[in-house]
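Peer 1: Fold the following, please.
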Amino acid sequence: MINSHVSSFAGMPVLPFTPGMTPPDDPSAVAWRLEVEEFDADPEEFAGLVRAMLDEVPPETVRAVVVGEWGEAYERPLPVDLLVDAASRWTGLRALYLADLTYEQCEISWLNHGDVTPLLAAYPGLEVLWIRGAQGLRLEPVRHTGLRELRFESGGLPGAVVRAVGGCDLPELRRLDLWLGRADYGGDATVDDLAAVLAGERLPAVRHLAPCNAEIADAVAAAVATAPVVGRLEVLDLSMGALTDEGATALLTGQPLTHLRRLDLHHHFLSEEVAASVVAALPGVEVDVSDAQTAEEYDGRAYRFTAVGE
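Peer 2: Have a look, this model is predicted:
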């Protein structure tokens, strides 16, 4: 998951850009990877890489960009301004992945970001936006009619970012992934912060919802049980979190879920009996209750962990 780089993105193979390389016959058929080799590279090195790609790859052919190491990612925010400045030339950009770094390069909760709102303004045709890491991440509510897929990968997603997502007007968004994470890594979001997302009023097209990797998975499940957005979903993903029998029971006693195509609960803390009851209650639904976890005792209490933290 976060121990290797993506080999494909937005349905295209990833190709690292190297200055002086010979571009493929069809530059629009690959997702271009921008990354400096050294973790402590000077900021100018990444800026030069972006300029070289703008000069050497016909900019109107660029459909997808994956940003890897930009230099001291654990200290310097990803330079969004360079990508914003490129928007006048990358007119065909449809997919963007920020900070595809492995944990060996930088732990996910150490990755630094700033305000990503300008990207959405600069690229009105953007359809896919993935962001890894949430240290310093900021977002303001916006209207964007192009986005189909929005994904935040984090060990701790700030409540302010979750509220901002809920405040965005995204009429074409079909998939939303929110890795909520843990409080000790900045994941201070509550179910109240999720209220607008779960209401779904600004997400009329969403069909795949993943408020996952949550330390507060039981509270999220209880909120989802009565959430208006659920009725239109095809996929509900509450995986990777600290879900217990309490949360699963609340989910089953809420609104019907038999219309779902898939319910993903993998990496959970359910008893065998409750896990089996979830599967039995949803015939015809693909239910994933794999990767059962066992709580660890620490200082006299049960400790349950998310799949992705530090």
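Peer 1: Please make it C-alpha for all contacts and neighbour counts, starting now.
Peer 2: OK.
Peer 1: Sticking with residue 46, tell me its helix or strand.
Peer 2: helix 43-56 (DSSP states H and E).
Peer 1: List the buried residues in that helix.
Peer 2: 45-47, 49-50, 53-54 (16 or more other CA atoms under 10 Å).
Peer 1: Now render these as JSON lines, adding distance to residue 260.
Peer 2: Compiled in JSON lines, those are given as follows (distance: CA to CA, whole Å):
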{"residue": "45", "distance to residue 260": "47"}
{"residue": "46", "distance to residue 260": "44"}
{"residue": "47", "distance to residue 260": "45"}
{"residue": "49", "distance to residue 260": "44"}
{"residue": "50", "distance to residue 260": "43"}
{"residue": "53", "distance to residue 260": "43"}
{"residue": "54", "distance to residue 260": "44"}
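Peer 1: quick revisit: show the subsequent helix or strand relative to the helix holding residue 46.
Peer 2: Next along the chain after helix 43-56, with elements defined by DSSP H and E, is strand 64-67.
Peer 1: Touching that next one from outside, list them.
Peer 2: For strand 64-67, contacts defined as CA atoms under 8 Å, 6 or more residues apart in numbering pick out 9-10, 14, 28, 30-35, 93-100.
Peer 1: So which of those residues are in strands?
Peer 2: Assignment to strands by DSSP state E places the following of the contacts of strand 64-67 there: 9, 14, 31-34, 95-98.
Peer 1: nearest to residue 162, of the residues you listed?
Peer 2: Ranked by distance to residue 162 (CA to CA), those are led by residue 98 at 17.7 Å.
Peer 1: ok, the closest one - how many residues close by?
Peer 2: Residue 98 is flanked by 21 other residues according to other CA atoms under 10 Å.
Peer 1: shouldn't it be in contact with residue 137?
Peer 2: No - look at residue 98 against residue 137 with CA atoms under 8 Å: they stay out of range, at 11.6 Å.
Peer 1: Could you find the closest non-adjacent residue to residue 307?
Peer 2: Spatial nearest neighbour of residue 307, chain neighbours left out: residue 240 (4.9 Å); criterion: CA to CA, 6 or more residues apart in numbering.
Peer 1: got the contact list for that neighbour?
Peer 2: 212-214, 265-268, 306-308.
Peer 1: mind redoing it with 7 Å?
Peer 2: 212-213, 266-268, 306-307 (CA atoms under 7 Å, 6 or more residues apart in numbering).
Peer 1: What about those residues, which one has the most neighbours?
Peer 2: residue 213 (32 neighbours).
Peer 1: how far out from the middle of the chain is the helix or strand hosting that residue?
Peer 2: Residue 213 is part of strand 208-214, with elements assigned from DSSP H and E. Centroid separation between strand 208-214 and its chain, computed with CA atoms, centre = their mean, to the nearest Å, is 9 Å.
Peer 1: Can you name the next helix or strand after it?
Peer 2: Per DSSP H and E, the first helix or strand lying C-terminal to strand 208-214 is helix 217-224.
Peer 1: Now show me the structure for the sequence below, then we'll compare the two:
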Amino acid sequence: MAEFGGLPAFDFPADDPEFSGKLPEADSVAWRIGVDTYETEKTWAEAFEQFLEAVDSTAVRALIVGSWAEIYETGPEEIFDALIAAKDRLPAMRALFVGDVVGEQCEISWIHQGEATLLLDAFPELTEFGVRGGEELRFPAVRHERLRKLTVETGGMPAEVVRGIAASDLPALTHLDLWLGTAEYGGDADIDDLAPILAGTRLPSLKHLGLRNSEIQDDICAALASAPVVVRLEVLDVSMGVLTDDGVAALLTGQPLSHLTFLDLHHNYLSDAMRTRLAEALEPAGVRLDMDPGDAESDEDEDDGTVWRFVAVGE
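Peer 2: Here you go, the predicted model:
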């Protein structure tokens, strides 16, 4: 992540004993705290305590949890405990992301997570929260008065997690971004699990909805065609998944989309004819479109008459 919470990301030099530079002001960056996955004698909690002693923690506005030791085998419970224990030392923190881990450190579907809502309960002033990784992720229904942006990135989001998010009361939420993934990596949610989100009853402020990186992207688009939440949106993101002409045709024959400012469909399996149809239908109304197929078409494979298509982020 290059930025988070509206601030540039800065790596706290926890594993660099040679660091002698001047640290930025506590409120000027999103602090990323991480340790080497397998080549460190320092735990994440120890690095975090070092951070708390080195900066004015009362002014910290955004915090990014990077990699932790033995991440392939270990969940973030120690991290959750350390953050919750330090909540009174972080009164200004408004943005928190757990799991800013890249593939070289751990594949997304192998990142062990925990009960993410413990952090929402501990930090009632958060306005932005994000988590990456679906293994053992839990998200029981929660009420949070101030949260405006929620991002959950997985290669496979368990249906129980989707149902927990959908049942949550988030009256201030304007931005919801869910990477649903594939069944191969635990993504077993269906349209019924998404129904409360599509109805928008607990999300009265929602303006940006991302339901993406899904192998049921066409079904999602078909449901969105009549979903009450759509009329309130400014941005609709159905990118990164297995989106074909069938899904886009359903969108175009459903409720009007001309009120949107942006419709994101990048990484898709659309025909040229459907891209043209979509542009002709929405661009005259001022809707900005991203129809870039990216590497989707090059990943398409056919075997014995069966066509295999893939989400952008799986394992």
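Peer 1: related to what we said a few turns ago, format the contacts of residue 240 of the first structure as TSV; extra columns: distance to residue 170 of the first structure and secondary structure.
Peer 2: Formatted as TSV, the contacts of residue 240 of the first structure follow (distance: CA to CA, whole Å; DSSP: H, G, I helix; E, B strand; the rest coil):
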residue	distance to residue 170 of the first structure	secondary structure
212	20	strand
213	23	strand
266	28	coil
267	30	coil
268	31	strand
306	28	coil
307	28	coil
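Peer 1: What is the nearest of the residues you listed to residue 154 of the first structure?
Peer 2: residue 213 (8.4 Å).
Peer 1: and the closest one, how far is that from residue 305 of the first structure?
Peer 2: According to CA to CA, to the nearest Å, residue 213 of the first structure stands 9 Å off from residue 305 of the first structure.
Peer 1: Overlap in contacts, the two.
Peer 2: Contact with both residue 213 of the first structure and residue 305 is made by residues residue 241, according to CA under 7 Å, 6+ apart.
Peer 1: Quick one: average offset of the strand holding residue 213 of the first structure versus the second structure, please.
Peer 2: For strand 208-214 of the first structure, the mean deviation from the second structure after alignment is 0.5 Å (mean CA distance after the TM-score superposition for the first structure).
Peer 1: helices or strands up against that strand?
Peer 2: strand 175-181, strand 235-237 (3 or more CA pairs under 7 Å, 6 or more residues apart in numbering; DSSP states H and E).
Peer 1: 10 Å instead?
Peer 2: Strand 208-214 of the first structure sits against strand 149-153, strand 175-181, helix 195-199, helix 217-224, strand 235-237, strand 262-264, with contacts defined as 3 or more CA pairs under 10 Å, 6 or more residues apart in numbering; DSSP states H and E.
Peer 1: Can you check what angle separates that strand from strand 149-153?
Peer 2: For strand 208-214 of the first structure against strand 149-153, the angle by axes from the mean of the first three to the mean of the last three CA atoms, to 10 degrees is 0 degrees.
Peer 1: what's the angle from strand 208-214 of the first structure to helix 217-224?
Peer 2: Angle, strand 208-214 of the first structure to helix 217-224, by the same axes, to 10 degrees: 150 degrees.
Peer 1: Show me what residue 47 of the first structure lines up with in the second structure.
Peer 2: Counting by TM-score structural alignment, residue 47 of the first structure lines up with residue 45 in the second structure.
Peer 1: List just the nearest of the buried residues of helix 43-56 of the first structure to residue 272 of the first structure.
Peer 2: Checking those against residue 272 of the first structure with CA to CA, the nearest one is residue 46 at 50.1 Å.
Peer 1: related to what we said a few turns ago, check the gap between the residue nearest to residue 307 of the first structure and residue 218 of the first structure for me.
Peer 2: Distance from residue 240 of the first structure to residue 218 of the first structure, by CA to CA: 12 Å.
Peer 1: swap in residue 305 of the first structure?
Peer 2: Taking CA to CA, one finds residue 305 of the first structure at 13 Å from residue 218 of the first structure.
Peer 1: okay, and the common contacts of those two?
Peer 2: Common contacts of residue 305 of the first structure and residue 218, defined by CA atoms under 10 Å, 6 or more residues apart in numbering, comprise 241-243.
Peer 1: what helix or strand does residue 246 of the first structure sit in?
Peer 2: helix 245-252.
Peer 1: ok, and what's touching that helix?
Peer 2: So helix 245-252 of the first structure is contacted by 216-226, 238, 257, 265, 268-275, 277-278, 281-282 (CA under 10 Å, 6+ apart).
Peer 1: Can you tell me which of the residues you listed are classed as buried?
Peer 2: Applying 16+ other CA under 10 Å to the contacts of helix 245-252 of the first structure flags 216-226, 238, 257, 265, 268-270, 275, 278, 282 as buried.
Peer 1: Any idea how far stretch 168-177 of the first structure is from the middle of the chain?
Peer 2: With CA atoms, centre = their mean, you get 13 Å for stretch 168-177 of the first structure.
Peer 1: What's residue 260 of the second structure aligned with over in the first structure?
Peer 2: That one, residue 260 of the second structure, aligns with residue 260 by TM-score structural alignment.
Peer 1: give the contact list for that match.
Peer 2: Residue 260 of the first structure makes contact with 207-208, 230-236, 282, 284-287 under the criterion CA under 10 Å, 6+ apart.
Peer 1: For it, give its distance to residue 40 of the first structure.
Peer 2: From residue 260 of the first structure to residue 40 of the first structure the distance is 46 Å (CA to CA).
Peer 1: Tell me the residue in the first structure aligned with residue 64 of the second structure.
Peer 2: Match for residue 64 of the second structure (TM-score structural alignment): residue 66.
Peer 1: oh sorry, the question was meant for residue 292 of the second structure
Peer 2: Counting by TM-score structural alignment, residue 292 of the second structure corresponds to residue 290 in the first structure.
Peer 1: could you list every residue that touches that match?
Peer 2: Applying CA under 10 Å, 6+ apart, we find residue 290 of the first structure in contact with 239, 264-268, 275.
Peer 1: now for these, which pair is the farthest apart?
Peer 2: Farthest-apart pair in these is 239 and 275; separation 12.9 Å (CA to CA).
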